[in-house]
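Chemist: Compute the structure for the input listed below.
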Amino acid sequence: MHLPSLAVLAALVAAPLAASAAAAEDFTVRLEQVPELKAVFGEVESRTVVPARARIGGTLRTVSVTEGSQVKEGDEIALVVDDKLALTLNAADAKIKELRSQLENARVELDRTQQLVAKGVASQSRLDTGKTQFDVATNQVTAAEADRAVVLQRAREGAVLAPADGRVLTVPVTPGSVVLAGDEIARIASGPYYLRLSLPERHAADIREGGTVRIGRRGITQDTAGTPATARLGRVVKVYPEITAGRVMADVEVDGLGDYFVNERTLVWVEIGRRAVLAIPPALVSTRHGIDYVRVATPRGALDVPVVLGARLTDAAGERVEVLTGLADGDKIQAPGH
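Modeler: Here you go, the predicted structure:
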């Protein structure tokens, strides 16, 4: 059997060692500035909430929406009926019939007078009087028809219309209720939705318009909302200049709130400053017997140094873990097994 030479054996042993050394590069620990985040609750608000009001007084005959209904601008959401309008309409119709009869008599009288004047039997003054009576009767019919149109318009205004597209928040009335003109029939959140934050007064100087916040998934617990690393981003669009009861208010715009409830709370992380940390890639940490170690390169060789780890950080630089104790700025770390 042919045995490999010593040179070949040395090359075979050196190859994986060289590959391991190349794969496990040293990492230099540096102090870096990371955002200081504070977890607060944000409430979902609608930018505009408009009331749908009754335009006439009367009895609420029907209500076609409930809380949570989606409506379009101009949709009929309720009907108010005033029984007196039907009686007024009947009286207007009767008045119009009476005046039209008078108008017809005035027209016949005017025609007869014109024929008599043409024959020279009647005077011009009688003709002028006939024309005046005809014009008066015509104007009376026109006025009566206008009055009837007003009654019809009031009857049509019994329909309560949605003032904007949106979702119905409350319907404080029931069919059969007596309402007056201007009474609120429903409240409609026409959006757009945003988050209202309430922060302690000590953070008033740290939050600014245009700042970035992190919004957790829907829910008010850490389990459902996730972590800042998995949160989506929003933008502070308004910071209110008045502090009330030790709280400063701010508004945050974020997409995807259309299916939330108004006044629903969700977990939000707000940047209130920056702090210096030491952070390393998690792959450089090894755990033995419940203790975390990192391998630090020193002039006398590599040493396994115990460390206490903090929160995990995720940003454009990738995923890292904060080191609370055990390392200093400038330390060089080797990967486990280097």
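Chemist: C-alpha from now on. contacts and neighbour counts both.
Modeler: Will do.
Chemist: and residue 27, how many neighbours?
Modeler: Neighbourhood size, residue 27 [other Cα atoms under 10 Å]: 17.
Chemist: Next one: the closest residue to it other than its chain neighbours from residue 327, what distance?
Modeler: Sequence neighbours aside, residue 333 is the residue nearest to residue 27 in space, at 5.0 Å (criterion: Cα to Cα, 6 or more residues apart in numbering). According to Cα to Cα, to the nearest Å, residue 333 and residue 327 sit 10 Å apart.
Chemist: And the two? Which one has more around it.
Modeler: A direct count of neighbours by other Cα under 10 Å for residue 333 and residue 327 places residue 333 higher, at 25 against 20.
Chemist: To compare with the earlier structure, here is another sequence to fold:
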Amino acid sequence: MKIIPTFALLIAVCAQAAYAETMALSLTPVTDWKAVYGRIEARDRLPARARIGGTLTELQVAEGDLVVAGQSMAMIIDEKLAFQLAALESQKVALAAQLANALAEVKRGEDLLRQGVTTAQRQDALRTQAEVLAGQLAALDAEMNVTRQNQAEGQVLAPAAGRVLEVPVAKGGVVMPGETVATLAVGGSFLRLSVPERLATALHEGDVIEIENGDLAAEGRLARIYPLIENGRVVADVAVKDLSDRFFDARVLVRLAVGSHQALMVPRSAILTRGGLDFVMLDGAGGPVMRSVVPGVEVLVNGVAQVEILSGLQAGDRIVTDATAQAQP
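Modeler: Prediction:
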């Protein structure tokens, strides 16, 4: 196999430079990015609580399930409520019997009053007794409705639509009133950042945030910056379109714009790598010249890959924009 020396290849490349497109270099503002970790969080976390105490007889959700508002999630049964309802039913039967007897006495008294056998005072007492029994019966019905409502409140309903994050109870366990049966993530998800306070002045609402995670959108926008600094760090929220809510509290690498500097940017296609060195083809007055350069970071500018040149070039130099194509034999 015949090996072409590096200098010979460079000469061949320079010979084709006259047919390539060129551009004049100028200083371009480049955004400085700071890599930090963000965390995917729920906009709101709502607990689904037990409204009564008792035994958890049914548990219909698990971590990760999607629920809608009002969906049944669990069932709690307090056996004492059934006994109370049975006792109230018995009292209602007794009061109903007493009320029926009192109404019969009132009717009999009215007949006797017309015959002049009894007095009006006696008849008024009979009516009062019947009214008292009717009131007691109505109060008993209301108390029974309260007991039935307590039984119905044993059904734990989803307070809003969302995803179940945590279920800290188990079927068959005893829960107390107000105890959390499940925690829901509702209102979607967002990205929360915690950055050093020295970067606080560089953050502005609406700034573009780059996300370096293939599962997420390519970028987001800084939606809110919290004024309270905790432990030397600033907390901020990033709005990201179509942010996945499959995992919460997951860490995501993001890049924040914290400033800018002037740099010489060349297209990625203008850089040739030969023998471990990087070259850029210049369109000089005496002809094409290969210049050794030190490239920096690569960024996308208007959809075109651009590379920052740290040394080897200066503003005003004319370079061949597609030196890679010119190097093809």
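Chemist: Could you tell me the TM-score of the two chains?
Modeler: TM-score for the superposed chains, counting by TM-score structural alignment, normalised by the length of the second structure: 0.87, backed by 308 aligned residues with a Cα RMSD of 2.1 Å.
Chemist: What's residue 47 of the first structure aligned with over in the second structure?
Modeler: Aligning on TM-score structural alignment places residue 47 of the first structure opposite residue 43 in the second structure.
Chemist: how close does residue 215 of the second structure sit to residue 236 of the second structure?
Modeler: Between residue 215 of the second structure and residue 236 of the second structure the computed distance is 21 Å (Cα to Cα).
Chemist: check contacts around the match of residue 47 of the first structure.
Modeler: By Cα atoms under 8 Å, 6 or more residues apart in numbering, the residues touching residue 43 of the second structure are 185-190.
Chemist: Of the residues you listed, keep whichever come out buried.
Modeler: For those, a burial check counting by 16 or more other Cα atoms under 10 Å picks out 185-186, 188-190.
Chemist: any idea which of those residues is closest to residue 291 of the second structure?
Modeler: residue 190 (47.0 Å; Cα to Cα).
Chemist: quick one: what's aligned to residue 102 of the first structure in the second structure?
Modeler: Matched by TM-score structural alignment, residue 102 of the first structure corresponds to residue 98 in the second structure.
Chemist: How about residue 60 of the first structure?
Modeler: Under the alignment defined by TM-score structural alignment, residue 60 of the first structure is paired with residue 56 of the second structure.
Chemist: Next: residue 115 of the first structure.
Modeler: Residue 115 of the first structure maps onto residue 111 in the second structure, with residues paired by TM-score structural alignment.
Chemist: Would you mind pulling up the elements that whichever strand or helix holds that match packs against?
Modeler: Taking DSSP states H and E as the definition, one finds residue 111 of the second structure inside helix 79-115. On a contact count with 3 or more Cα pairs under 8 Å, 6 or more residues apart in numbering; DSSP states H and E, helix 79-115 of the second structure meets helix 120-152.
Chemist: just to revisit the earlier point, burial of the match of residue 115 of the first structure, as a residue count?
Modeler: Using other Cα under 10 Å, residue 111 of the second structure is surrounded by 13 other residues.
Chemist: Look at residue 177 of the second structure and tell me its secondary structure.
Modeler: The three-state label given to residue 177 of the second structure by DSSP: H, G, I helix; E, B strand; the rest coil is coil.
Chemist: Would you agree residue 66 of the first structure is in contact with residue 172?
Modeler: No - distance between residue 66 of the first structure and residue 172: 9.9 Å, which falls outside the contact criterion (Cα atoms under 8 Å).
Chemist: So for these two, which residue has more residues nearby?
Modeler: Between residue 66 of the first structure and residue 172, residue 66 has the larger neighbour count (other Cα under 10 Å), namely 15 against 11.
Chemist: What separation do you get for the residue most central in space within the first structure and residue 70 of the first structure?
Modeler: Residue closest to the mean C-alpha point of the first structure, counted by Cα atoms, centre = their mean, is residue 193 at 0.9 Å. Taking Cα to Cα as the measure, residue 193 of the first structure falls 15 Å from residue 70 of the first structure.
Chemist: what about the counterpart of residue 208 of the first structure in the second structure, which SS state?
Modeler: Counting by TM-score structural alignment, residue 208 of the first structure corresponds to residue 204 in the second structure. Under three-state DSSP, residue 204 of the second structure falls in the coil class.
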